[in-house]
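Visitor: Fold the stuff below for me.
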Amino acid sequence: MPNQRFYLKLALIAFLILLLLIPQAFMLGLVGERTSWRQQAYSSIEQSWPGMQTLAGPLLTIPYQLSYNVTEQVKDPNGKEREVLREVTETDALYLIPNQLDIASKLQSSLRYRGIYDVPVYSSGLQVKGNFNTHPLLDLIAATKDKKIRWEKPQLSVMVRDQRGIATPPTLQWNGASLAFKPGNNLPGSASAGMHALLPDIDTTQASQLAFAFDLELRGMRSMNFALLAENSAVQLAANWPHPSFSGELLPETREVSATGFNAHWKASSFSYNVSGALEQCRKGECAGLLDRAVGFELIQPVDVYQQSERSIKYAALFIVLTFVVLILFELLKKLRVHPVQYTLVGFALLVFYLLLISLSEHVDFLKAYTVAALASTSLLTLYFGAILHSRQLGLMLGAGLAGLYTLLYVILQAEENALLMGSVLIFVVLALLMLATRHFDWYALTAGSPPSRIASDTDHPVPAIPDDSPVR
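Guide: Have a look, this model is predicted:
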């Protein structure tokens, strides 16, 4: 009869653990909901501040008309065929990328708020300079020497992803002359975000180097990228944000990250990207692809509190199972009776830790939120364990063990790259300690209601003494 009651209670506790997985799933859903609200805050700020930026160019466009004669067979009114010459005119454009492109950027970041959520934004001071080689013009003239070319007004185009990010109209220094930029990149098949400048006629009698330079203040949020459309490119970037995440087609060749900001340097050539393919698409009227392949960085938050909270909630079932197993052991060893309602309250107290963690981490540093939530949960359960086990010493022992588990969990949460490994080791160590501590128990005697007896073994290890304090009054 005692065995049946024990197994019935064990089944009831197992069912209770399954029921407690429902509020655990609710906690995970709550994290997802708060994450979506934060994304809505990002979108709200993006409506009134320039979004993620990509700078592409400059790109030199030289439109031209190509005229030539073609011979056609036509029939006269008498039905006789004769040959006639007809002039055909085609409109095309030559797209040139810089022979050398140098970009120096100094980025100042700050935070914008929507409610409790903050989003990193920036203002980047850019110094862009380089030169174009006009030898491709001579190649085009040589390839069409039997045709007539009429050159049209050349232009220099600079593309950005969000037009609102251009704070002040810049001035182009072109081959020793100052020219004004106009809004819109004026390239086909693009969103027209950016700017362009009309250039003086280019000498087509000989190859030359055309130097350019301009300063640009570009605003954006969360990320900044550079599409390196040049034969040879170099980007030197300095920022005051201490938590960059480098992304894009190439990582920086050198980088230095400190508590006050970071510096990074990229170098690339036309061999690093399929620049010719992107230019060919632009020649066909699809210039939007010039923004796709770029290098850059993201301004990430140092601690994603929702990601940390979600990862901690996944260990809730482990905490509940371990706590319930320890309570069952003390029930058997101390000959106590812990009611299923008390198990339920202990499970809810363990889950409240995660609710406190989610809510507090939105307002204070994650470490402070974790510490307060862990202290509150551990203190409550320590008092409750002492009462239901009728022993202050056992309550303190279980509370200390729970505090140790919370400490280990925090260490695992901070070790992002090794979190799975450390979590697996933690589960193995806890299971090993539990098995070693109970390896000499006579479970048949324990579940039958008689005092535990030691199983005979080759080694003589006494069963650890269980504290027998006076009941808590």
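Visitor: For the rest of this, base every contact and every neighbour count on C-alpha atoms.
Guide: Will do.
Visitor: for the protein, which strand is longest?
Guide: Assignment by DSSP state E gives strand 53-75 as the longest strand of the chain.
Visitor: List the buried residues in that one.
Guide: Buried positions in strand 53-75, judged by neighbour count with 16 or more other Cα atoms under 10 Å: 53-64, 67.
Visitor: Looking at those, spot the one nearest Glu298.
Guide: Closest approach between these and Glu298, by Cα to Cα: Gln53, at 10.4 Å.
Visitor: For the closest one, give me its contacts.
Guide: Contact partners of Gln53, counting by Cα atoms under 8 Å, 6 or more residues apart in numbering, are 160-162, 165, 219-221, 223-225.
Visitor: now, among those, which is nearest to Phe319?
Guide: Ser223 (38.8 Å).
Visitor: For that closest one, give me its contacts.
Guide: Contacts of Ser223 by Cα under 8 Å, 6+ apart are 52-53, 296-299.
Visitor: so how far is Val411 from the residue most central in space within the chain?
Guide: Central residue of the chain (Cα atoms, centre = their mean): Ile300, 6.9 Å from the mean position. Distance of Ile300 to Val411, given as Cα to Cα, to the nearest Å: 21 Å.
Visitor: Second input sequence below; structure requested for side-by-side comparison:
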Amino acid sequence: METPETPNHVGFFQSNTARLIMVGLLTFALLIPLLFVQNLIEERSQRQKEVISETSGKWGESVYFYGPIVKVPYKAFSEIVTVDEKTKVATTQKSFVTDYAYFFPETLKNQSKVTTTTLNRSTYESTVFTANMAFSGHYGAPDFSPKNIADTDIEWGKATILIQTTNLKSIRNEVKINLGGKMHTFEPVYNSENDSIQALETGFFDASVLKNTGNLPFKFDIVYNGSQQIKIVPIGKTTEAHMTSNWPSPSFTGNFLPGDATKKITDQGFSADWKVLHLNRAFGQQAFEVLPNLAQYAFGVDFIIPVNQYQQNDRAAKYGFLVIGLTFLIFFLIQVISKVRIHIFQYTMIGLALVMFYTLLISITEHSSFGQAYLIAGTSVVLLISLYSVSILKNYKFPLFIAASLSVLYTFIYVIIQLEDFALLFGSIGLFLILAAVMYFSRKIDWNKS
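Guide: Below is the predicted model:
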């Protein structure tokens, strides 16, 4: 009579191998709630971006500055030849249109003081700034020779000063330019070709003074309320800019970076200097007919938050699988070493507690700093799992070990989240040490009896 196979099946399901398989499947199953947590973080992050965009839009958007430019109208002649079909006689008609020449300054200097502040709406906050920008420099003599334009065809008395910019609605002062000792007021100009780029333009002035003197100084101030970014086009033959701010985390952007010798960044803010020569960029000091788009040559500063709270929450959630896997591994090794049976339901409760860490983290972060939220959520989960493990393991030695291990693990992940340049290096070394510890503590387990 053959022995029934049932006991062998029961023996397998009670083996460490079967328990390891079930714990592994449970670990993968917990990826589903982790995915929901990541979706929640993305949803809250998107909501934050919408609120920041709305708040910043009311205060002021990014600042782009291209100017000041001397704009001089001139007559451009053309000839139209018509032939009479009957007489075969050709007649020539001469007509003209008004085109414009644009002349950039010989020197352009800028002094900008940018003061940042925080706007709060509900649980969200956005960083905005007020930029006090002072410009000065001088123009040289206009040169119409490239187009062979006669002096009589130039309308010197209808010249204007032009500035292309963004964020007109958030200019805080009346903008007047001192041009050779005479004041001229800028007025807004509608740009039908590009709604995102707006313009300021003065009334007429006699630009023949430029032709006669070849040196016309200017200076003016402009104050912006803005957010996110300031960019300036270096249209001077020599362009120099100096910017100071109380923003401690600037991101220098654009086609030119500030000089390292003069750049200073501290916890109280930054100061930076730029110097751009006409040899450094691929455009001249004048243009005819159409003012070129020189945005690609602009330089400036992004006023950004390096890692905001939702980015930190997202980075923490990405380590969720690692935390769950290592915690289950610790409990499994304790189960094997101590011969205490841990039911799959108990593993599930521990796993759900680990997932709850991330929902606690994101909800508390919205009302405090990420560091405080991480400490509160981490302490709560470590205490919950440690107290629960006392009832499972029936002693205090292993629960204390579990509490210490989880504390080290959460601390390790927090440090990785705070690091930027060395996150990969520190994380790789940490994982190597964790693997070495697991190999050490499991070295005496006889897996052949499992």
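Visitor: Assign a three-state SS to His440 of structure 1, would you?
Guide: Secondary structure, DSSP: H, G, I helix; E, B strand; the rest coil: His440 of structure 1 is coil.
Visitor: Ignoring the adjacent residues along the chain, who's closest to Ala207 of structure 2?
Guide: Trp156 (5.1 Å; Cα to Cα, 6 or more residues apart in numbering).
Visitor: Equivalent analysis for Ser178 of structure 1, please.
Guide: Nearest residue to Ser178 of structure 1 in three dimensions, chain neighbours excluded: Leu172, at 5.7 Å (Cα to Cα, 6+ apart).
Visitor: wait, doesn't that neighbour sit right on Leu199?
Guide: No: Leu172 of structure 1 lies out of contact with Leu199 (Cα atoms under 8 Å); the separation is 9.9 Å.
Visitor: Structure 1: which residue goes with Leu277 of structure 2?
Guide: Using TM-score structural alignment, the equivalent of Leu277 of structure 2 in structure 1 is Ser269.
Visitor: got it, and Ser407 of structure 2?
Guide: In structure 1, the residue paired with Ser407 of structure 2 is Ala403, using TM-score structural alignment.
Visitor: mind listing what its match touches?
Guide: Ala403 of structure 1 is in contact with 374-375, 378, counting by Cα under 8 Å, 6+ apart.
Visitor: switch the cut-off to 10 Å
Guide: 374-375, 377-379, 382, 397, 409 (Cα atoms under 10 Å, 6 or more residues apart in numbering).
Visitor: State the helix or strand in which it lies.
Guide: Element membership for Ala403 of structure 1, per DSSP states H and E: helix 392-414.
Visitor: What residues sit buried inside the helix ranked longest in structure 2?
Guide: Looking across structure 2 with DSSP state H, the single longest helix is helix 31-59. Going by neighbour count (16+ other Cα under 10 Å), the buried part of helix 31-59 of structure 2 is 34, 37-38, 41-42, 44-45, 48, 51-53, 55-57, 59.
Visitor: about what we covered before: where's the residue nearest to Ala207 of structure 2 relative to Lys75 of structure 2, distance?
Guide: From Trp156 of structure 2 across to Lys75 of structure 2, the span is 11 Å (Cα to Cα).
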